[in-house]
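S.K.: Dropping the sequence and predicted coords here.
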Amino acid sequence: MNFRLHLFELEDQAWFPHIIRQGMLDFLRFMISKLGAYETAVPLLQELLTKTKQQHFTDLCSGAGGGIEVISQALNKQMGVPVQVTLSDLYPNEAAYLYLKERSGGLIDFISEPVDATAVPASVQGTRTIFSSFHHFRPEQAQAILQDAADKRVGIGVFEGASKSWLELIILWLVFPFLILLVTPFIRPFKLSRLFFTYLVPLIPIGIIWDGTVSLLRIYTPAMLQQMANKVHAPNYTWRAGKVGDKPGKHVIYLIGYPTTEPQPLS
């Protein structure tokens, strides 16, 4: 797909029931972690942290923290030092964040107050990441997110766990309805509400299929991301967009950006 349609996602709507939104995000977190969907993004994130001389990053639009636990473990192993992660979201999923914090021994923490990625407060410092969420923003909002990072001279990594293909759309429609029913009992932390809204009143599966379809149509291609980055006004800032991964379920579209050393004045 070399086009983009910005249809509406249920998850984005302020009126959408929080309990259904969190059920959808919990499923997404479970699948991303089990599939290792962001495995190929780890070297890119390591590069970003190395370039920005950071051992900590703040994840914006974290949802239910999908994939962060696996990413954190891989980074700790590859970098040889503990990497601290702070989760944040406009609608924080505190139950999921507490679960991840406990499992990580505190290496994964979170901001309990809402954080708007289009207006990141000054208290949020250092390298930023956005996993599986950049497509939620219209081009002018996405551009502003990149510009804000560049203005504050912080690194930013945008990662989407998909290759934006018709095959992914077909799998979503034909396979995921059965997959949701199969894996829901194994999602932790356990919630009776998740079972109710999956099996008795199937609002969670309907929401997952609808938002998954819209997400694929919304995702920016690498060319779109690079074009957006080229419009950012910031001296001595490096951008790179692309696609990595050659196995099903492990494709990642990415954009990374970080400040470079400013040139010294001529003597």
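M.R.: Arrived safely.
S.K.: hey, let's count contacts and neighbours off CA atoms from now on
M.R.: Noted.
S.K.: Return the residues in contact with residue 253.
M.R.: When contacts are counted by CA atoms under 8 Å, 6 or more residues apart in numbering, residue 253 touches 159-163, 221-222, 241-244.
S.K.: Let's see that with 6 Å instead.
M.R.: Residue 253 makes contact with 159-160, 242-243, according to CA atoms under 6 Å, 6 or more residues apart in numbering.
S.K.: which of these are buried?
M.R.: By the neighbour-count criterion of 16 or more other CA atoms under 10 Å, these include these buried positions: 159-160, 243.
S.K.: centroid residue for this structure?
M.R.: Taking CA atoms, centre = their mean, the centroid of the chain lies closest to residue 131, which sits 1.3 Å from it.
S.K.: Okay, and the nearest residue to it once chain neighbours are set aside sits in which element?
M.R.: In space, and not counting its chain neighbours, residue 131 is closest to residue 159: 4.9 Å by CA to CA, 6 or more residues apart in numbering. Using DSSP states H and E, residue 159 sits in strand 156-160.
S.K.: secondary structure class for residue 243?
M.R.: Secondary structure, DSSP: H, G, I helix; E, B strand; the rest coil: residue 243 is strand.
S.K.: Can you name the residues that contact it?
M.R.: Here residue 243 is in contact with 252-253 (CA under 6 Å, 6+ apart).
S.K.: you'd agree residue 254 is up against residue 156?
M.R.: No. Applying CA atoms under 6 Å, one finds residue 254 not in contact with residue 156, separated by 10.6 Å.
S.K.: ok, and here's another one to check against it:
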Amino acid sequence: MNIRLQLFELEDQRWFPHVIRQGMLDFLRFMISKLGAYEAAVPLLQELLIKTNQTHITDLCSGAGGGIETIQQALSRQMSEQIKITLSDLYPNIAAYQYLQQQTNGSIDFKPEPVDATAVPESITGVRTIFSSFHHFPPTIAQRILQDAATKRTAIGIFEGAKKSWLEMLLLWFLFPVVILVVTPFIKPFKFSRLFFTYIIPLIPVGIIWDGTVSLLRIYTPEHLQRMLQNINAPNYTWRTGRAGNKPGKHVIYLIGYPRYSS
């Protein structure tokens, strides 16, 4: 699937009810974590941390923090030291972030205030990451995110947890409605609103299927990302994009970048 369509996702709309948005994000966090969808991103993140001599990651556009806990654990294990991750978003999901902070004894913390990925404050440090959110941005804004990282000489890793295939689209349409109904009672932290808007008024399942379909159509392929990089002013900065992962459900499209320092 090489096409890219800039359609609209419900969760991006300011009018979209916050309770439905958070229910959708909670489901995605649960599924991404259980499936280990970002397994293939761990070596790439380890490379960024080593090349920049960092032990801290600032995650942008965190949503509900899906997959972050398993990534933090895998990186800490492989690097034999505690890797800390700070979550942030333009619309912070405070309840989900507090849950992850408690689950990890503070190894994952968060910024409670809104953070704009196109203009990250100088006070926010660490390797930047964006998981399964970069596709939300049209090319002009996506380029501003990359340019901000390059201008501030900060490493960045962009990861989309998908292969961008028609098979994924079919699984989304025909398998995910059943999966949503089965797993929703097991998603933590518990919220009555999540049950109500899944089983009584099924706005969360409808939103997940719609936004999932649009997400697949909006994801940038490595070829799209490579063309985008031609518009970034980044002297002494290294970029690399491609695909990683060969296990079912664990495919990743990635773009990593980091500053080069003279020795």
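M.R.: Now that the structure is in, tell me what you want to look at. Please read these numbers as outputs of a predicted model, since none were measured by experiment.
S.K.: With both chains overlaid, what TM-score comes out?
M.R.: Once superposed, the chains reach a TM-score of 0.98 (TM-score structural alignment, normalised by the length of the second structure), with 263 aligned residues with a CA RMSD of 0.8 Å.
S.K.: on that earlier part again, give me the distance between the counterpart of the residue nearest to the centre of the first structure in the second structure and residue 175 of the second structure.
M.R.: Aligned counterpart of residue 131 of the first structure in the second structure: residue 131 (TM-score structural alignment). Residue 131 of the second structure is 23 Å from residue 175 of the second structure, where distance means CA to CA, to the nearest Å.
S.K.: Residue 45 of the second structure too?
M.R.: 31 Å.
S.K.: Of the two, which one has the most company?
M.R.: residue 45 (23 against 12; other CA atoms under 10 Å).
S.K.: tell me the SS of the more buried one?
M.R.: helix.
S.K.: Which residue is the nearest non-sequential neighbour of it?
M.R.: That would be residue 157: by CA to CA, 6+ apart, it lies 7.1 Å from residue 45 of the second structure.
S.K.: Residue 67 of the first structure -> the second structure?
M.R.: Looks like residue 67 of the first structure aligns to residue 67 there (TM-score structural alignment).
S.K.: just the strands in the stretch 1-150 of the second structure please.
M.R.: 56-60, 84-87, 108-110, 127-131 (DSSP state E, counting those that start in this stretch).
S.K.: Report the mean deviation for the shortest one after fitting onto the first structure.
M.R.: Following the fit onto the first structure, the mean deviation recorded for strand 108-110 of the second structure is 0.1 Å by mean CA distance after the TM-score superposition for the first structure.
S.K.: Over to the first one?
M.R.: In this overlay with the first structure, the average offset of strand 56-60 of the second structure from its partner residues is 0.3 Å by mean CA distance after the TM-score superposition for the first structure.
S.K.: Which secondary structure elements does that strand sit against?
M.R.: strand 84-87, strand 127-131 (3 or more CA pairs under 6 Å, 6 or more residues apart in numbering; DSSP states H and E).
S.K.: by contact count, what packs against the longest one?
M.R.: Going back to what we said before, that points to strand 127-131 of the second structure. strand 56-60, strand 156-160.
S.K.: if you compare those strands, which one is most tucked away?
M.R.: strand 156-160 (a mean of 25; mean count of other CA atoms under 10 Å).
S.K.: which residues in the first structure does that strand match up with?
M.R.: Going by TM-score structural alignment: strand 156-160 of the second structure matches residues 156-160.
S.K.: So what touches the matching stretch?
M.R.: By CA under 6 Å, 6+ apart, stretch 156-160 of the first structure touches 127-132, 252-257.
S.K.: and if we set it to 7 Å?
M.R.: Applying CA atoms under 7 Å, 6 or more residues apart in numbering, the contact partners of stretch 156-160 of the first structure are 127-132, 134, 149, 252-258.
S.K.: how big is the offset of the helix of greatest length in the second structure relative to the first structure?
M.R.: Longest helix in the second structure, counting residues (DSSP state H): helix 18-35. Its aligned residues in the first structure lie a mean 0.3 Å from helix 18-35 of the second structure after superposition (mean CA distance after the TM-score superposition for the first structure).
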